[in-house]
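> coords below, sequence missing:
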């Protein structure tokens, strides 16, 4: 029996972990959570834009004592208010989006599921009134995100169970379908609402506070250089065998990334400088440090090497992928060169992104650079992503550093790869 090479063993390992990850990411619950979070991204991004306006117009941000754009100063508190009503209420918006997607997967009414989801979430998290008689909405922020996920999945499951077991009020066939569905939902609504209200009000159990106190050590400990490097390694490993690592793995960390970016945004609005914000991996899954380091080290050097190559195929491919690559759209390189299952390029592809992420984390953990407090679209070029998301132009250091690291790691492997192409051309001509 022929002994497997190191590359074969490496590929076998990647395929072995990709199958369970793919199945897990495609379960109804996980797919619905990720899709629901993705659906509320426009709301969060707009809130982030207005937080940037607040930073530009506030003399309290930074050490100069002067606003960068003084004409924005009269509206800074209004900018904060809009940010609080969007990014600061992400869990409330998710309580509509997640049940909608979960209902689609379960093949029940999306309209009923969405209304049921938001009402159940409010009943489960709002415990009373403040001193002025207003509803307490602390749990509508990212701190209530896990409660939102729980109530979304449970409420839709109750709706699905009641319909399957005919635990509904059936109306005559002459009744319009919309009216019939409204009455059919009465019992599932009653069960879901009563359960949520009993836990929160009768038992006086604050699930959000309880869960946050339990998860705080885990969540805080997850924001580390080892988490960043491990995620980069696994994401690139999946890409290297042709699987979409971002969708399969990185997107699963979006709830943590959104919680962290909300914490940074809140700290910033309270006067904490951007370089002293608590969470370094804020925005992970959508934006943030990994977007600055992974593709600028794992793909940009390859595009550069292709562009300057004397090989006609490589040069043409380099210029073709240059435009998309600037916006970190990497599929043309991963599948066009290809990197996927390429014995010459797989190792430097994974190694460069992992190393660059680790060094980027160390840089961002120092007071030298600001941390992410705004959610910026993932396809924003990294040299703009950092300044827009952190308010600090010095974050350009990270993609520049990542590019250099990637270039150094790739060079010896690239020479072997180009030589293999030349040898192949000679053999074909013979």
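That came through fine. Here the structure is a predicted model, which means the values were calculated and not measured.
> contacts, neighbours, all on C-alpha from now
Will do.
> those strands in the stretch 201-350 of the chain, which residues are they?
Under the criterion DSSP state E, counting those that start in this stretch, the stretch 201-350 of the chain carries no strands.
> Quick one: end-to-end distance for stretch 335-343.
Using CA to CA, to the nearest Å, the end-to-end distance of stretch 335-343 comes out at 14 Å.
> tell me which residues in it are buried?
Within stretch 335-343, the residues that count as buried by 16 or more other CA atoms under 10 Å are 337, 339, 340, 341, 342, 343.
> how much distance is there from it to the middle of the chain?
25 Å (CA atoms, centre = their mean, to the nearest Å).
> And the contacts of that stretch?
The contact list for stretch 335-343 (CA atoms under 8 Å, 6 or more residues apart in numbering) reads 7, 11, 239-242, 314, 317, 333-334, 345-346, 349.
> here comes the other one, which I'd like you to weigh against the first:
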């Protein structure tokens, strides 16, 4: 074998980065991700009211022996008395998540397709309501508008917008004279795409009804194995590994992975919230920010703290001052690119393995009932130790986070010291070189 032959690592890295970026920027995938981002405020508001309506306290297990327990019991009594009022915002936010998803996805895709985003969102919403809303005993049933209908909302949001684009490209639309104001012309331009979409999806839904099902129920049945698989440790480990692996190549791993994961974890989160609202136990482990809080949002702040205490090189001491505050609020780019972790063989092993160890421990702790499951969506900039509590309403989740943080900190120490010594030697050599240049120039 010719020893001069070698693997072109830069070429492999560039090709891999190009592929991942194309996947992340693919218009349908990015529209799904952006659509759910638009729905996040609704999930946060709904989660707040669900907390108010379902206090994390069991009156049969505590007595009013101190002020804190008295507060919890009073909160519980107040919540029971006002359940109907408190649950209304929850039912109209997280309970209708499919509506917000179909609006957001269609709106985002329409902008990429050079369509009117408002018209597209309205059209997709109408189609979604037509195929999802059912009647029972004269009452409207909204079950398909929540967690059950999330994936049908994705499909309808994408397909109705693409159909509208196809009709526009083929000039199949009502065009009024240019003298007509755009505000007046826009509703007429919507008529044919809306009519085609409604007729198409109603026809499909009608055929499915002959078999006793509907579009939302059929999609939910097809997707159910994926949701079940998402609860496995292997699936969680795979996505944890993939995100860190992509980051090592300088690709925004969380963004790429979230393009696929967001519908899954949001569906699981909504399902867990619905169980809590019904007085039942949630079932999905892989929900909300589980993988983030116990993964990168634990590992990277521990890394920054280790740098703060043990680093001696000018580079790392300067970097940690810039990265400390952002990392507390889950903004990790300064540390990822500043240390750097990207393409750094000295840190790649702990960078990939630590979050995998973390989520494994958190998975088994959740499975054993030691900590609660995520059912609340907190803002992503919430410090992770607080987010662990807010997401589960279980103080033990924050304790687990703290224990994992200490573990991560200890694992990082030898790697940080080794990398710091390399930088110190490099800085020393640079100083000697600069001094030599100064002497020669004199």
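Structure received. None of these values were measured; they are calculated from a predicted model.
> Do you know the score for how well these two fit?
The TM-score (TM-score structural alignment, normalised by the length of the first structure) is 0.90; 417 aligned residues with a CA RMSD of 2.3 Å.
> So which of the contacts of stretch 335-343 of the first structure belong to helices?
Judged by DSSP state H, the subset of the contacts of stretch 335-343 of the first structure located in helices is 7, 11, 239, 240, 314, 317, 333, 334, 346, 349.
> Give me the spatial nearest neighbour of the first one, chain neighbours excluded.
Right, residue 7 of the first structure. Closest residue to residue 7 of the first structure apart from its sequence neighbours, by CA to CA, 6 or more residues apart in numbering: residue 343 at 6.6 Å.
> ok, now how distant is the one you found from residue 361 of the first structure?
Distance from residue 343 of the first structure to residue 361 of the first structure, by CA to CA: 29 Å.
> quick one on the thing from earlier: would you mind measuring from the aligned residue in the second structure for the residue nearest to residue 7 of the first structure to residue 415 of the second structure?
Per TM-score structural alignment, the equivalent position to residue 343 of the first structure in the second structure is residue 345. Note on residue 345 of the second structure: its distance to residue 415 of the second structure, by CA to CA, is 11 Å.
> thinking again about what came up before, quick check, nearest of the buried residues of stretch 335-343 of the first structure to residue 184 of the first structure?
residue 340 (50.6 Å; CA to CA).
> ok, the closest one to residue 420 of the first structure distance?
According to CA to CA, residue 340 of the first structure and residue 420 of the first structure sit 16 Å apart.
> ok, back up a step: by neighbour count, which of the contacts of stretch 335-343 of the first structure wins?
Counting neighbours by other CA atoms under 10 Å, the top entry in the contacts of stretch 335-343 of the first structure is residue 349, with 30 neighbours.
> can I assume that residue is in contact with residue 238?
No. Contact criterion CA atoms under 8 Å: residue 349 of the first structure and residue 238 do not qualify, at 11.2 Å.
> Map residue 188 of the second structure onto the first structure.
Under the alignment (TM-score structural alignment), residue 188 of the second structure pairs with residue 183 of the first structure.
> ok, now which ones touch that match?
By CA under 8 Å, 6+ apart, the contact set of residue 183 of the first structure is 168, 169, 170, 171.
> Show me the two of those that sit farthest apart.
Among these, 168 and 171 lie farthest apart (CA to CA), at 9.5 Å.
> Go through the contacts of stretch 335-343 of the first structure and name the one nearest residue 429 of the first structure.
Using CA to CA, the contacts of stretch 335-343 of the first structure come closest to residue 429 of the first structure at residue 314, 18.8 Å.
> Skipping adjacent residues, who's closest to the aligned residue in the second structure for residue 233 of the first structure in space?
Aligned by TM-score structural alignment, residue 233 of the first structure pairs with residue 241 of the second structure. Spatial nearest neighbour of residue 241 of the second structure, chain neighbours left out: residue 352 (6.2 Å); criterion: CA to CA, 6+ apart.
> Likewise for residue 223 of the first structure?
With CA to CA, 6+ apart as the criterion, residue 223 of the first structure has its nearest non-adjacent residue at 5.9 Å, and that residue is residue 281.
> do residue 322 of the second structure as well
If the residues on either side of it in the chain are set aside, residue 322 of the second structure comes closest to residue 334, at 7.1 Å by CA to CA, 6+ apart.
> Do I have it right that the one you found meets residue 323?
Yes. Counting by CA under 8 Å, residue 334 of the second structure touches residue 323, with 5.3 Å between them.
> Looking at those two, which is more packed in?
The residue with more neighbours, out of residue 334 of the second structure and residue 323, is residue 323; 22 against 17, by other CA under 10 Å.
> Tell me the counterpart of the more buried one in the first structure.
By TM-score structural alignment, residue 323 of the second structure lines up with residue 321 in the first structure.
> measure residue 174 of the first structure to residue 180 of the first structure for me?
9 Å.
> could you measure the aligned residue in the second structure for the residue nearest to residue 223 of the first structure against residue 20 of the second structure, distance?
Residue 281 of the first structure maps onto residue 286 in the second structure when the alignment is built from TM-score structural alignment. Separation of residue 286 of the second structure from residue 20 of the second structure (CA to CA): 23 Å.
> before we move on, what about residue 49 of the second structure?
38 Å.
> doesn't residue 4 of the second structure fall inside a strand?
No. Residue 4 of the second structure is assigned coil when assessed by DSSP: H, G, I helix; E, B strand; the rest coil, not a strand.
> That one - how many residues pack around it?
Residues lying near residue 4 of the second structure (other CA under 10 Å) number 6.
> contacting residues for it?
Counting by CA under 8 Å, 6+ apart, residue 4 of the second structure has no contacts.
> rewinding a little: so for residue 174 and residue 180 of the first structure, which residue has more residues nearby?
Neighbour count, other CA under 10 Å: between residue 174 of the first structure and residue 180, residue 180 has more, with 16 against 7.
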